[in-house]
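> This is the structure alone, sequence omitted:
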């Protein structure tokens, strides 16, 4: 009875209890609300890049237990998918790159796992050992994703260099669902 009273008192007074939802879970649930939807984005940094010309679309296409797959289309290029996986209270980001025939690119499955539960609106992913082994110059990569009611952004900073990439998507205006990314069956 005493524990129940203390729990009630803590909730009533605004004291945070051990049952508080981890920020990574809040982030996950916010993103999961967009499952099945696609959104148009724009390049934030650099302001222009020939590799990212064309319409930029993200599609929160697959939301399975503990895994979300978000294809990122650049014009007709459907080679990129961001894969988020829950690892306890942390989230892992991997980049799945495919060729038009569906085969894996030689540079694929790189990324990192958040070093902590992050923020409810932002998760940060420093490059993991698999990335360092695959792409040695990317050992200093730090990716972060932000999500709130209005927008989703995907960002990359390579520590020790001028490399900074950012693309932002408007979550208030869903667009037509695109075709499947390369290597997927159209469902």
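Looks like it arrived, so ask away. Predicted model only: the values in this text are computed from it and were never measured.

> make it CA atoms for all contacts and neighbour counts henceforth
Will do.

> quick one, helices of this protein?
2-13, 23-32, 129-134 (DSSP state H).

> and residue 72, which of the ones you listed is closest to it?
Across those, residue 72 has its closest neighbour in helix 23-32 (14.9 Å, C-alpha to C-alpha).

> Would you mark the buried spots in that closest one?
23-25, 27-28, 30-32 (16 or more other C-alpha atoms under 10 Å).

> here's the one I want to compare it with:
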């Protein structure tokens, strides 16, 4: 594996190699929300390449997220399959992840999947109970939270009063 990394490094340069690693690692999907990549979520924080070693930094959506071990393993496997190595995946807790790190494309993917995406910059409003959550089915903001936790800990369960459909809401952090 080290030779494959060295062969890629020489002609292309460190920055091109870093971009290739970012592309491969960033395509890894979240095991709890398979329509989102870790790049969409903003969980992929950094990639560094130095002295023939690759380091990938990831930040969990919340402390204790059970998906992080699987994500780290999937990153290692994807990079190994693409011919990169050796790889170290490290978890970075500070600064804490925020929904503001999600891409607009990721927010749209959530909505299309039936999960209400967090509003950009919505974390502070959510702290004070001022969240307006639009129903991903009909778009109405006449919605109410019915449970603090939905299908996973990073989501809450809501219901639309207009169309009556229940839906998950990706919580703001």
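Ah, there it is. Please read these numbers as outputs of a predicted model, since none were measured by experiment.

> now what about the TM-score between them?
Overlay of the two chains. TM-score (TM-score structural alignment, normalised by the length of the second structure): 0.27; 83 aligned residues with a C-alpha RMSD of 5.8 Å.

> Is it possible to get a markdown table of the helices of the first structure that adds distance to residue 151 of the first structure?
Formatted as a markdown table, the helices of the first structure follow (distance: least, C-alpha to C-alpha, whole Å):
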| stretch | distance to residue 151 of the first structure |
| --- | --- |
| helix 2-13 | 31 |
| helix 23-32 | 10 |
| helix 129-134 | 28 |
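
> Can you list the neighbours in contact with the helix or strand encompassing residue 18 of the second structure?
Per DSSP states H and E: residue 18 of the second structure is located in helix 14-26. For helix 14-26 of the second structure, the surrounding residues in contact (C-alpha atoms under 8 Å, 6 or more residues apart in numbering) are 8-9, 37-40, 44, 46-49, 75, 78-79, 82, 84.

> Provide a ChimeraX selection command restricted to the buried entries of those residues.
Here is the ChimeraX command that selects the buried residues among the contacts of helix 14-26 of the second structure (16+ other C-alpha under 10 Å):
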select :8,9,37,38,39,40,44,47,48,49,75,78,79,84
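
> Which of the contacts of helix 14-26 of the second structure fall in helices?
Per DSSP H, these map to helices at 8-9, 38-40, 75, 78-79.

> follow-up on the earlier one: tell me which residues in the helix holding residue 18 of the second structure are buried?
14, 17-18, 20-22, 25-26.

> can you pull out the strands in the second structure?
For the second structure, the strands defined by DSSP state E cover 44-50, 53-58, 87-91, 115-116, 143-147, 155-160, 166-170.

> Pick the most buried one from those.
strand 115-116 (a mean of 26; mean count of other C-alpha atoms under 10 Å).

> how about the nearest residue to residue 146 of the second structure, chain neighbours excluded?
residue 158 (5.2 Å; C-alpha to C-alpha, 6 or more residues apart in numbering).

> my read: the one you found touches residue 115, true?
No - with contact defined as C-alpha atoms under 8 Å, residue 158 of the second structure does not reach residue 115; the gap is 9.9 Å.

> who touches both of those two?
Counting by C-alpha under 8 Å, 6+ apart, the residues touching both residue 158 of the second structure and residue 115 are 167-169.

> From the opening residue of stretch 79-97 of the first structure to its closing one, how far?
5 Å (C-alpha to C-alpha, to the nearest Å).

> now swap in stretch 24-44 of the first structure and tell me
End to end - C-alpha to C-alpha - stretch 24-44 of the first structure spans 25 Å.

> What of stretch 125-144 of the second structure?
15 Å.

> now swap in stretch 5-21 of the second structure and tell me
10 Å.

> Next one: residue 174 of the first structure from residue 68 of the first structure, what distance?
Following C-alpha to C-alpha, the distance that separates residue 174 of the first structure from residue 68 of the first structure is 18 Å.

> Residue 86 of the first structure too?
Separation of residue 86 of the first structure from residue 68 of the first structure (C-alpha to C-alpha) stands at 9 Å.

> Which neighbours do those two have in common?
Joint contacts of residue 86 of the first structure and residue 68 (C-alpha under 8 Å, 6+ apart) do not exist.
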